[in-house]
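Chemist: can't give you the sequence, but here's the structure:
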């Protein structure tokens, strides 16, 4: 029986038993399908950071609507001095209310800047979620690739074991030298070592996926194949690089920076403080009103440094937007080309695999019949192993290409839009 087919049946049987007998544990240890895993990862630290950034911007926007607080002051005059002010008979006590009045549209500028800050944070959040979905897809694919490499290694160990048994039989019959058996044993030991390495790589890949998804219990396997879902070319519309989430986020950052420049310019306008109070005149046993207006003199501090810093920040945001547009255009062209190349590579790898399978089958028949040396059988099996790796590498490259194209399109690798 073919080794890969037998192993798949065993995996399916094991999964069914685990789902029936240990359903809770299995779900805790097995990564769900990618779309479900992405939804569950909403509680991961990476997503929590993005949500916190949006909440921070919303808090700042709320604070921007606040008006300056008034003050109340109480003070006394003309007491505890020299005669005739030695006592409290001539004391003048004033209770005063001071109300600051913002001029120059400061509050409206702050509110506009706060709204722009929220929009920028939300745009960054959407782009960050899309980047997280892209990274999670690559981690999921890497774990699946690592799992399949174990399958390839197990196939090669199984085939090398069968070849060793044939070599032993031929040596026992006197048709092969003892050296051929040692060569087959050496090959088998090498493949077993590669199998252990593949298992270690799978553990590392699953640990990486678990950490990225925010899972407290490390995954021990995958419940779905992301590589198989990408075997067919998805239907996608034209890609507009200028509408990618990265460009939108950079544009929102530029708008927010421009609003902050306006805030700093308006901050240079002096504010009035209106004053009204009640004064108690002890000597005359009378009460009188007091009123006034104060205006700061902007002689030394004209907010020039903050204005210059805000302008520099705005220039940087403009430059980042221009760079994001150029990068998006280049990435779009590259992504479309890479997807086409990956599909062609995968098709060519499948043809190579078919040829390598037939070559190994014929080499095995010839060796068992004593018509070819062991070296040819080992070379054919090595070629088959290489072909299997080529197929897997092509599938991994296709996943990376599709993930990059999906990211530029604003959707996950499985087609869900990012909110």
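Modeler: The structure has been received and is ready for your questions. All values derive from a computational prediction rather than experimental measurement.
Chemist: all contacts plus neighbour counts: C-alpha atoms, from now on.
Modeler: Noted.
Chemist: helix or strand next in line after the helix or strand residue 27 falls within, which one?
Modeler: Secondary structure assigned from DSSP states H and E places residue 27 in helix 23-29. Heading C-terminal from helix 23-29, the first helix or strand you meet, by DSSP H and E, is strand 30-31.
Chemist: beyond that following strand, next helix or strand please.
Modeler: With elements assigned by DSSP H and E, the helix or strand that comes after strand 30-31 is helix 34-40.
Chemist: second structure follows, compare the two:
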């Protein structure tokens, strides 16, 4: 009888531990079921490559295409020649004698044609073509930037999902720690303070889980808004972090092939063409006139003609020429900046990618160590050989290690995405036209 009474706390503790496992499994199953059923209410985002192809009518890309059409319209307008004019003028009427009537009226019908000199039309046409080339370069840069932003938004949604998974694991482990602490408190092997500490840790992890869920909503909303989807996405159809990691690494990037450098180069060319237009505009144009005059008094007809030449005395277009010259200087400065920045960003991205590879490996090793540490700490605590603070510390270290692994993979993805953007490719390696 005495032996049975001595074994009673141990049996009670074992029963409580079994109940704890059942409760933890039911809570975990409920949480996973809720996580799986909630996203099913929205549509599933297609794979990244397919989503990028389907996003051709996204607002950002639509605006860029509209800029191309605008430049093409301006280029077409630059080919137009000056319009002629026709004038009708009657003289020597409604005056004093002998011009009181219409007997001595002289009516002239005149055709006037402005004639551009100095190559103005050819300069305008060249400037229009340069404007089209600039808009096309900007459109490609916009597409490269859109592919980059879409990859980051897609990955951000996936990272938000994974952070929820980590937070749910933390909550599940905190619940398990709480139940274990309550079992030991009930068995008289721990003070009630330990159960309160475990409850506080559980509350902290629960709050972190709610924050992760809120961040997930924002990540999916931004992804949906970026592609112009009216119905928000709720799930992803692939893991872009895994796909990006398997893609071939883009090697060192030539700064002169980056989309930003090409845009700056096109801006220089367009500025030069506009300067030529303003310079040639200083050359005066002439207007040729030819017409027919009817002389009622003599009952005869005569041909009239002439040329008018403006005198560029006050306006010689010097201000516009100086402004265009300064525009060329600014464009050349931006071109040099784009080349230097592309070179620096390419070198930095390559170095960051190499560092991210090492960081991912180190983080994975640290997580494996943290897993083993928590397992041993849990065994020791349940056996009554270590205090609760060591178990909580081990669990906190495991959660931090899991977060470090995810942060390392995120940094690795960011480095790949930046390198792919500089090379004018998607995160999966396809070139962007």
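Modeler: Arrived safely, thanks for sending. Bear in mind the structure is a predicted one, so any value in this text is a computation, not a measurement.
Chemist: overlay them and tell me the TM-score.
Modeler: The TM-score (TM-score structural alignment, normalised by the length of structure 1) is 0.93; 409 aligned residues with a C-alpha RMSD of 2.1 Å.
Chemist: picking up where we left off before, contacts for the helix holding residue 27 of structure 1 next, please.
Modeler: 18-19, 217-221 (C-alpha atoms under 8 Å, 6 or more residues apart in numbering).
Chemist: selecting buried members of those in ChimeraX, what would you type?
Modeler: Buried residues among these (16 or more other C-alpha atoms under 10 Å), as a ChimeraX selection:
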select :218,219,220,221
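Chemist: between the contacts of helix 23-29 of structure 1, which sits nearest residue 71 of structure 1?
Modeler: The closest of these to residue 71 of structure 1 turns out to be residue 217 (C-alpha to C-alpha; 56.1 Å).
Chemist: what residue in structure 2 is paired with the closest one?
Modeler: Mapped onto structure 2 by TM-score structural alignment, residue 217 of structure 1 lines up with residue 231.
Chemist: check the gap between its match and residue 373 of structure 2 for me.
Modeler: Distance, residue 231 of structure 2 to residue 373 of structure 2, using C-alpha to C-alpha, to the nearest Å: 45 Å.
Chemist: same thing with residue 281 of structure 2?
Modeler: Distance of residue 281 of structure 2 to residue 373 of structure 2, computed by C-alpha to C-alpha: 80 Å.
Chemist: so between the two, which is more surrounded?
Modeler: residue 281 (23 against 17; other C-alpha atoms under 10 Å).
Chemist: go ahead and confirm that one touches residue 317.
Modeler: Yes - in this structure, residue 281 of structure 2 is within contact of residue 317 by C-alpha atoms under 8 Å, at 7.2 Å.
Chemist: quick one, what contacts the residue nearest the centre of structure 1?
Modeler: Nearest residue to the geometric centre of structure 1 (C-alpha atoms, centre = their mean): residue 132, 2.2 Å. When contacts are counted by C-alpha under 8 Å, 6+ apart, residue 132 of structure 1 touches 46-47.
Chemist: what's it aligned with over in structure 2?
Modeler: Using TM-score structural alignment, residue 132 of structure 1 sits opposite residue 146 in structure 2.
Chemist: give me the element that match is part of.
Modeler: Element membership of residue 146 of structure 2 [criterion: DSSP H and E] is helix 120-186.
Chemist: average offset between that helix and structure 1?
Modeler: Once fitted to structure 1, helix 120-186 of structure 2 is off its aligned match by 1.0 Å on average (mean C-alpha distance after the TM-score superposition for structure 1).
Chemist: which positions in the helix or strand that that helix is followed by come out as buried?
Modeler: Following helix 120-186 of structure 2 in sequence order, the next helix or strand is helix 192-227 (DSSP H and E). Residues of helix 192-227 of structure 2 classed as buried under the neighbour-count rule (16+ other C-alpha under 10 Å) are 194-195, 197-199, 201-202, 205-206, 208-209, 212-213, 215-217, 219-227.
Chemist: next, the buried residues of the helix holding residue 27 of structure 1.
Modeler: Within helix 23-29 of structure 1, the residues that count as buried by 16+ other C-alpha under 10 Å are 26, 28-29.
Chemist: next: stretch 183-192 of structure 2.
Modeler: Neighbour counts over stretch 183-192 of structure 2 (16+ other C-alpha under 10 Å) mark 183-187, 190 as buried.
Chemist: now, which of the residues you listed sits nearest residue 112 of structure 2?
Modeler: Closest to residue 112 of structure 2, out of all of the buried residues of stretch 183-192 of structure 2 and judged by C-alpha to C-alpha, is residue 183, at 104.9 Å.
Chemist: contacting residues around the equivalent of residue 101 of structure 2 over in structure 1?
Modeler: Alignment note (TM-score structural alignment): residue 101 of structure 2 maps to residue 87 of structure 1. Applying C-alpha under 8 Å, 6+ apart to residue 87 of structure 1 gives the contacts 79-81.
Chemist: from residue 353 of structure 2, how far off is residue 365 of structure 2?
Modeler: Distance from residue 365 of structure 2 to residue 353 of structure 2, counting by C-alpha to C-alpha: 19 Å.
Chemist: those two: which has the busier surroundings?
Modeler: More crowded of residue 365 of structure 2 and residue 353, by other C-alpha under 10 Å: residue 353, with 22 against 14.
Chemist: for burial, what's the neighbour tally of the closest residue to the more buried one other than its chain neighbours?
Modeler: Leaving out its chain neighbours, the residue that sits closest to residue 353 of structure 2 by C-alpha to C-alpha, 6 or more residues apart in numbering is residue 415, at 5.2 Å. Using other C-alpha under 10 Å, residue 415 of structure 2 has 22 neighbouring residues.
Chemist: can you say which helix or strand has residue 415 of structure 2 in it?
Modeler: Assigned by DSSP H and E, residue 415 of structure 2 belongs to helix 388-422.
Chemist: that helix vs structure 1, average offset?
Modeler: Mean deviation of helix 388-422 of structure 2 relative to structure 1 after superposition (mean C-alpha distance after the TM-score superposition for structure 1): 0.6 Å.
Chemist: which secondary structure elements does that helix contact?
Modeler: Helices and strands in packing contact with helix 388-422 of structure 2 are listed as helix 120-186, helix 240-246, helix 318-382; criterion 3 or more C-alpha pairs under 8 Å, 6 or more residues apart in numbering; DSSP states H and E.
Chemist: ranking those by burial, who's on top?
Modeler: Greatest average neighbour count among these goes to helix 120-186 (a mean of 22), per mean count of other C-alpha atoms under 10 Å.
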